[in-house]
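A.B. asks: sequence and predicted structure below; questions after.
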Amino acid sequence: MSESNLPTPQAGDLLISEPFLQDENFSRSVVLLCEHNSEGSFGLVFNKPSILRLNEIVEGFDFLDLEVYVGGPVEQNTLHFVYCGDKQLSESIQIGEKLWWGGDFEELKSRLKTGTFDLESIRFFLGYSGWAPGQLTDELTENTWIVCKEELNITAFNYSPEELWKSLLKNMGGEFKLIANYPTDPRLN
């Protein structure tokens, strides 16, 4: 695919890995692109649960047994979060119509303790996925990623990791619907 024919990714888009991507960090992954500009790109793998729970990694969250996802291979000692719906926290960055990245963590902590934040609408991530300037464009040229312009909403928070990857591709139709059914290892077919 030539660079001029590439879809232009932007914050809020989803990057769906091609079915045979061998990088274990991104195999069958869906990355929520939070930032894409001349300085590089930043995203969070939306469908890779970690083995950790929020109450195991954040002090003072003993009351909250929530799954934490692996946002990517970069700085896995950092915690990030996204939520959907109306803006609920100061300092949140809008990355979609009703999709927010980050925000005031102390405010979030307080809202979670008092039960005034919808747990179904938030997802936490350790680490992130990052691309240097031009790197994501190169990977798109190499057909490593499929850019999905579908708006991420609360239903995406409830899909299993494999279901999300398949469902997004099926919803895109055409050749993508076929890709959704590719076996993980075609040699076993």
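C.D. replies: That came through fine. These figures come from a predicted structure and were not determined experimentally. Residues are numbered from 1 along each chain as shown.
A.B. asks: please make it C-alpha for all contacts and neighbour counts, starting now.
C.D. replies: Will do.
A.B. asks: those helices in the chain, which residues are they?
C.D. replies: 54-57, 105-113, 135-141, 161-172, 174-179 (DSSP state H).
A.B. asks: state the distance from L152 to P183.
C.D. replies: Distance, L152 to P183, by Cα to Cα, to the nearest Å: 25 Å.
A.B. asks: including mean neighbour count and distance to L89, could the helices of the chain go into JSON lines?
C.D. replies: Formatted as JSON lines, those follow (neighbours: other Cα atoms under 10 Å; distance: least, Cα to Cα, whole Å):
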{"stretch": "helix 54-57", "mean neighbour count": "16", "distance to L89": "19"}
{"stretch": "helix 105-113", "mean neighbour count": "14", "distance to L89": "7"}
{"stretch": "helix 135-141", "mean neighbour count": "16", "distance to L89": "30"}
{"stretch": "helix 161-172", "mean neighbour count": "18", "distance to L89": "27"}
{"stretch": "helix 174-179", "mean neighbour count": "13", "distance to L89": "36"}
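A.B. asks: before we go on, here's another structure to hold up against the first:
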Amino acid sequence: MSSTPSQSFKSHFLIAMPSMADPSFTGALTLICEHSEEGALGLVVNRPSTLLLSEIFQQMGITTNETLYTGGHSVYAGGPVSQERGFVLHSCESNWDNCMTICSGIQLTTSNDILSAMAENRGPKQSMVALGYAGWGAGQLEQEIADNTWLTCQADPSIIFETPHHLRLNAAAKTLGVDLSLMSDQVGHA
């Protein structure tokens, strides 16, 4: 993805409106990691799966300190596309292979070197591992936003890394002064 659309939503959260009909995104908070004229890529950041990070390490043959990951660090369901593909959202202390800065305080890495470092307690201070991603074709995200499917706001690393997953959607909405519980699930335009 090379060209940037007139309004890029990279480094923004997409806040699913109560009227969201797609079950893949109902109640979802999605971080847009890339956005160009060709489309967009994002990761849902508030849906832990039943898969644990220790299981990922085991499947990949990565040796880890057993006591480090006994607390049940969940792997997140990043979206409905390529659910076997892994992504690590993390704080910005180091650069890893295949690392991209999303915004101040958030990087995205898709290489195994970061997972090996995490297993050895040499990884980033803050991280979230996800499988799968959300994708939009050319103009699709812009149309969904125009159709009131999503609210958007600037991404905040503390919402991803410091806020419990079940509170992230409302925390993002509150940055806009919005209380989602007061919103109707009916779609319309005034």
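C.D. replies: Cool, got the structure. Quick caveat, the model's predicted, so the values are computed rather than measured.
A.B. asks: superposed, what's their TM-score?
C.D. replies: Here the TM-score for the pair of chains, by TM-score structural alignment, normalised by the length of structure 1, is 0.81; 173 aligned residues with a Cα RMSD of 2.4 Å.
A.B. asks: coming back round to it: who has more neighbours out of L152 and P183 of structure 1?
C.D. replies: L152 (20 against 12; other Cα atoms under 10 Å).
A.B. asks: quick one: what's aligned to the more buried one in structure 2?
C.D. replies: Aligning on TM-score structural alignment places L152 of structure 1 opposite D156 in structure 2.
A.B. asks: using CSV, lay out the helices of structure 1 together with distance to D23 of structure 1.
C.D. replies: Below are the helices of structure 1 laid out as CSV (distance: least, Cα to Cα, whole Å):
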stretch, distance to D23 of structure 1
helix 54-57, 26
helix 105-113, 32
helix 135-141, 13
helix 161-172, 16
helix 174-179, 18
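A.B. asks: contacting residues for the match of L152 of structure 1?
C.D. replies: For D156 of structure 2, the contact set (Cα atoms under 8 Å, 6 or more residues apart in numbering) comprises A172.
A.B. asks: for Q186 of structure 2, which residues are in contact?
C.D. replies: With Cα under 8 Å, 6+ apart, Q186 of structure 2 has these contacts: P18, S19.
A.B. asks: enumerate every residue touching C33 of structure 2.
C.D. replies: K10, S11, A40, L41, G42, L43, I102, L108.
A.B. asks: hmm, try it at 10 Å
C.D. replies: By Cα atoms under 10 Å, 6 or more residues apart in numbering, C33 of structure 2 lies in contact with 9-13, 40-43, 89, 100-103, 106-108, 133-134.
A.B. asks: swap in L141 of structure 2?
C.D. replies: For L141 of structure 2, counting by Cα under 10 Å, 6+ apart, the contacting residues are F9, L14, H35, G39, A40, L41, G135, D147, T149, W150.
A.B. asks: count the residues that sit near the fifth one.
C.D. replies: A40 of structure 2 is surrounded by 23 other residues when neighbours are defined as other Cα under 10 Å.
A.B. asks: same check, this time on T50 of structure 2
C.D. replies: 12.
A.B. asks: before we move on, the earlier item: closest one of the contacts of L141 of structure 2 to G79 of structure 2?
C.D. replies: G135 (8.1 Å; Cα to Cα).
A.B. asks: what residue of structure 1 matches up with that closest one?
C.D. replies: In structure 1, G135 of structure 2 lands on G130 (TM-score structural alignment).
A.B. asks: what of H73 of structure 2?
C.D. replies: Checking TM-score structural alignment: H73 of structure 2 goes with L66.
A.B. asks: need the nearest residue in space to P49 of structure 1, chain neighbours excluded.
C.D. replies: The shortest distance from P49 of structure 1 to any residue other than its chain neighbours is 4.1 Å, reached at Y69 (Cα to Cα, 6 or more residues apart in numbering).
A.B. asks: pretty sure the one you found is touching V31, no?
C.D. replies: No. Counting by Cα atoms under 10 Å, Y69 of structure 1 does not reach V31; the two are 11.6 Å apart.
A.B. asks: any residues in contact with both of the two?
C.D. replies: L44, V45, F46, N47, K48, Y128.
A.B. asks: list the contacts for the closest residue to G127 of structure 1 other than its chain neighbours?
C.D. replies: Excluding the flanking residues, the one nearest G127 of structure 1 by Cα to Cα, 6+ apart is Q76, at 3.7 Å. Q76 of structure 1 makes contact with V70, F125, L126, G127, Y128, S129, according to Cα under 10 Å, 6+ apart.
A.B. asks: of those, which belong to strands?
C.D. replies: Counting by DSSP state E, the contacts of Q76 of structure 1 place V70, F125, L126, G127, Y128, S129 in strands.
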